[in-house]
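1. need a 3D model of the sequence below.
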Amino acid sequence: MIIFKLIWESFRFALQALRSNLTRTVLSLLGVTIGIFAIIAVFTLVDSLEKNIKSSFSFLGTNVLRVDRFPFSSGPGEYPWWRYFRRPPANYSEFVFLKERLKNAEAITISASASATLKRGSSSFEGANLEGVVFDHKEVYDVPVVDGRFFTELEITAARNVTVLGAKIANALFPEGDAIGKEMKIKGQKFMVIGLLEEEGEGLFDLPSKDDACLIPFGSFGKMYYLGRWGIEPTIAAKGMDSDRGLIALENEMTGLLRGKRGLKPTEEDDFALNKSEFIQNAIGAIFDVISIAGAVIGGFSILVGGFGIANIMFVSVRERTNIIGIQKSLGAKNYFILLQFLFESTFLSLFGGLTGLVLVFAITFIPLGSLEIFMSAKNMALGIGLSMVIGMLSGVVPAGIAARMDPVEAIRTN
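-> From the prediction side, this is the model:
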């Protein structure tokens, strides 16, 4: 019961401080408001931007290992770029070879893509991301079919002319809707629409999007495009198991199998690159971590100023309530009661300022910024409230200590 009494009295005194001298209190709390606003706004913008950028690279998949000629990154002393061009591209026979032998992969796929113009009657869609895929493609990458269906194994094996379209293509070629079962043309060949992908929306960068995707069987793609060294190159991708942290086992297994398939001697270097989809996301995360730290440092100075403002209010409050403190102690109030009373009060005052800052940050989330969607996470809200409480307690420690150590007789005599 005592703790609830302390909280209630502290809250009442905090409200009294706000009412008695509103201008002074608001100006003192402004530092906390600006500090919380600066830090949480930076974290919110950074988190939102990071999430949007990472979602733009969602086409790379999650927990996926790709076979490419070029690595995603290169360290110091890497061999010249022109030597990468001499590497052979992945091919369908290597895909079959890996599919039959890989033990550390949940699924494996091969795909190839090209930019194409799609037509239906007098309507056309230029710049479509035409992609040839196999049946297990949906097990490696996210293929959200919202209407119709994905390819069957028979359609993939027989290389039938069927397609799954992205939302933007479907809206352009079939404005009347109901594209399922209707025909369109790709490079003069008729294809029947069997499925539609979920609309993804615009991203921050001009990167491959499911909205511009036109999926067809890998064999059908190979009939229209030359797959070779100087043509359009296929990409083999394997999805690792959740238990394989860092895809170490899958990487080692794929390296050994590919070296054996390509006939590389033990002394010869790899003529392929195994790229992890998480590399780019981790690199992006590292960049935004630095930005977050810089923003936190800048906002920290504002919070420090706000802490001095709270401390000033508490020193004034102790001086104005010296008589009351003396009466409370003469009636038997313990030192910890007085101490906690002022600590709670300083914490409440700081919370007022911090919550105001959070409200301002929350207001930012409603500002339209094009394709950048701003969101305020529960983690950032909790961080803002936690920082406000810490600043309030630290700012009230010294004034509360002074009040707790007062001599009741001297305090009562004070005018």
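2. from now on I want contacts and neighbour counts done on CA atoms only, so please keep to that.
-> Fine.
3. buried sites along the host helix or strand of residue 127?
-> Element membership of residue 127, judged by DSSP states H and E, is strand 123-133. Buried residues in strand 123-133, counted by 16 or more other C-alpha atoms under 10 Å: 125, 128-133.
4. now swap in stretch 384-404 and tell me
-> So for stretch 384-404, counting by 16+ other C-alpha under 10 Å, buried means 384-385, 387-401, 403-404.
5. quick one: distance of it to the chain centre.
-> Mean C-alpha position of stretch 384-404 versus that of the full chain (C-alpha atoms, centre = their mean, to the nearest Å) differs by 34 Å.
6. so what touches that stretch?
-> 32, 36, 40, 303, 307-308, 310-311, 314-315, 318, 322, 325, 335-344, 346-351, 353-355, 358 (C-alpha atoms under 8 Å, 6 or more residues apart in numbering).
7. how about a cut-off of 7 Å?
-> 36, 40, 307-308, 310-311, 314-315, 318, 335-336, 338-339, 342-343, 346-347, 350-351, 354, 358 (C-alpha atoms under 7 Å, 6 or more residues apart in numbering).
8. any of the residues you listed buried? List them.
-> 36, 40, 307-308, 310-311, 314-315, 318, 335, 338-339, 342-343, 346-347, 350-351, 354, 358.
9. another one to check against the first:
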Amino acid sequence: MLFLKLSWESFRFAISALKTNLTRTVLSLSGVTVGIFAIIAVFTLVDSLEANIRSSFSFLGTNVMRVDRFPYANGPQDYPWWKYFRRPPGTVAEYEFLQQRLTSAEAVTISASSNTTVKAGSNAYQGMSLTGAVYSYQDVYEISLEEGRYFTLSEINASRNFAIVGKEIANTLFPQQEVIGNQIKIKGMKFTVIGVFEEEGEGLFDTPSKDQACLIPYGAFNKMYYTGKNGMEPTIAVKGMVEDIGLVALENEMTGLLRAKRGLRPRDENNFALNKTEFIQNAIGSVFDVISVAGWVIGGFSILVGGFGIANIMFVSVRERTNIIGIQKSLGAKNYFILFQFLFESICLSLIGGITGIIIVFFLTFIQLGSLEITLSFNNIMLGLGVSTIIGVVSGIVPATLAARMDPVEAIRTN
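-> As a prediction, this is how the structure comes out:
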């Protein structure tokens, strides 16, 4: 009860300080408001942008390693693409070899893709991303269906002409119609639609989206396209174990198995590249880390100015209430009571500025920025409140200490 009474009394003094000289207080708190706004606005924009970009690259999968000819590159460097170009592509035989022998993987899949045109009646959709996949494709990549179902194992093995299409393709080919069970035509072959992907919406970058994709059995894809060397290159992808941090165990095992399958001697260089999808995500994260630091620097200067403003208010407040401090101490008020009173007032003033900055950021999230959806997260709100509290403590600790150490007799005599 004593703590609540002390807090309420300190809060009343803080409000009184605001009302006494409103112009001075507003100008002083504007620094904290601008600083918190700058930091939280940058962090909110960075988090939203990073989430959107990561979502745009979700087609690569999570915790997935791919067998490619070309390795992912980071930054300017000597990239001998002519050497990588001569490497052989992955094959179905290698996929089956890895599927049978890998022990540090959850699933192994192989797929091949091409852009083509799909038709249904008098309607057509150009630029569709057509992918032929095996049954384990759903175990490596996330397959979310809005309606319908995935292929059965027997349908994959029999290379049945079934298809799963994206939402945009379904709306274009079958406007105001039932999609499941209807037929589409791809390169002269008829396919029955058995499923529709969940709508992903427009991404920030022009990355592949399931809205413009179509999935068919791998064998049906081979009926229309030649896969392998000098044809459509298939991609072998392996999903690693959750406990395999960095996919180190999976990479070592896959390297040994692929070298054995391709007949490489101990001194021969690898003629394949094992690419981790986390490479792109880590590269994205490092870029946004730099932007976050810039946000701290920009907001830090404003907060520094705001902190000095609050300290100035507190020094003035201590001066104006010196007589009151003397009376309180003569009536038995302890030093910690006076200290807490002014410190609480400083924190309240700083929080008012910080909350104002957060509210401004919140209203800015309603601004439409194309496909970029801005969201003010709970973590960023708590960050703003935490920084405001720290600024209040730092700005008020010296004035509060001076007030707590005052001699009651001298304080009462002060005019």
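10. report the central residue of the first structure.
-> residue 51 (2.8 Å; C-alpha atoms, centre = their mean).
11. the second structure: matching residues for the helix or strand containing that one?
-> Applying DSSP H and E as the criterion places residue 51 of the first structure in helix 22-56. Under TM-score structural alignment, helix 22-56 of the first structure corresponds to residues 22-56 of the second structure.
12. one more: stretch 120-140 of the first structure?
-> The aligned range for stretch 120-140 of the first structure is 120-140, by TM-score structural alignment.
13. what's the first-to-last distance across the matching stretch?
-> 30 Å (C-alpha to C-alpha, to the nearest Å).
14. list the contacts of that stretch.
-> So stretch 120-140 of the second structure is contacted by 107-119, 153, 156, 169, 172-173, 183-185, 212-218, 221, 238-239 (C-alpha under 7 Å, 6+ apart).
15. can you give me the helices in the stretch 301-415 of the first structure?
-> 322-330, 335-364, 378-404, 408-413 (DSSP state H, counting those that start in this stretch).
16. let me have the ones you listed in TSV, adding distance to residue 149 of the first structure as columns.
-> Output for the helices of the stretch 301-415 of the first structure, formatted as TSV (distance: least, C-alpha to C-alpha, whole Å):
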stretch	distance to residue 149 of the first structure
helix 322-330	76
helix 335-364	40
helix 378-404	37
helix 408-413	82
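17. which residues touch the residue nearest to residue 324 of the second structure when sequence neighbours are not counted?
-> Nearest non-adjacent residue to residue 324 of the second structure, counting by C-alpha to C-alpha, 6 or more residues apart in numbering: residue 412, 7.5 Å away. Applying C-alpha under 7 Å, 6+ apart to residue 412 of the second structure gives the contacts 323, 326-327.
18. the match of stretch 120-140 of the first structure: how far from the chain's middle?
-> 28 Å.
19. can you check stretch 303-315 of the first structure too?
-> On C-alpha atoms, centre = their mean, the centre of stretch 303-315 of the first structure falls 35 Å from the chain's centre.
20. how close does that stretch sit to the second structure?
-> Compared with the second structure after fitting, stretch 303-315 of the first structure deviates on average by 0.5 Å (mean C-alpha distance after the TM-score superposition for the first structure).
21. what's that stretch in contact with?
-> Applying C-alpha under 7 Å, 6+ apart, the set of residues contacting stretch 303-315 of the first structure is 25, 28-32, 35-36, 346, 350, 391-392, 395-396, 399.
22. top strand in the second structure by residue count?
-> As assigned by DSSP state E, the longest strand anywhere in the second structure is strand 105-120.
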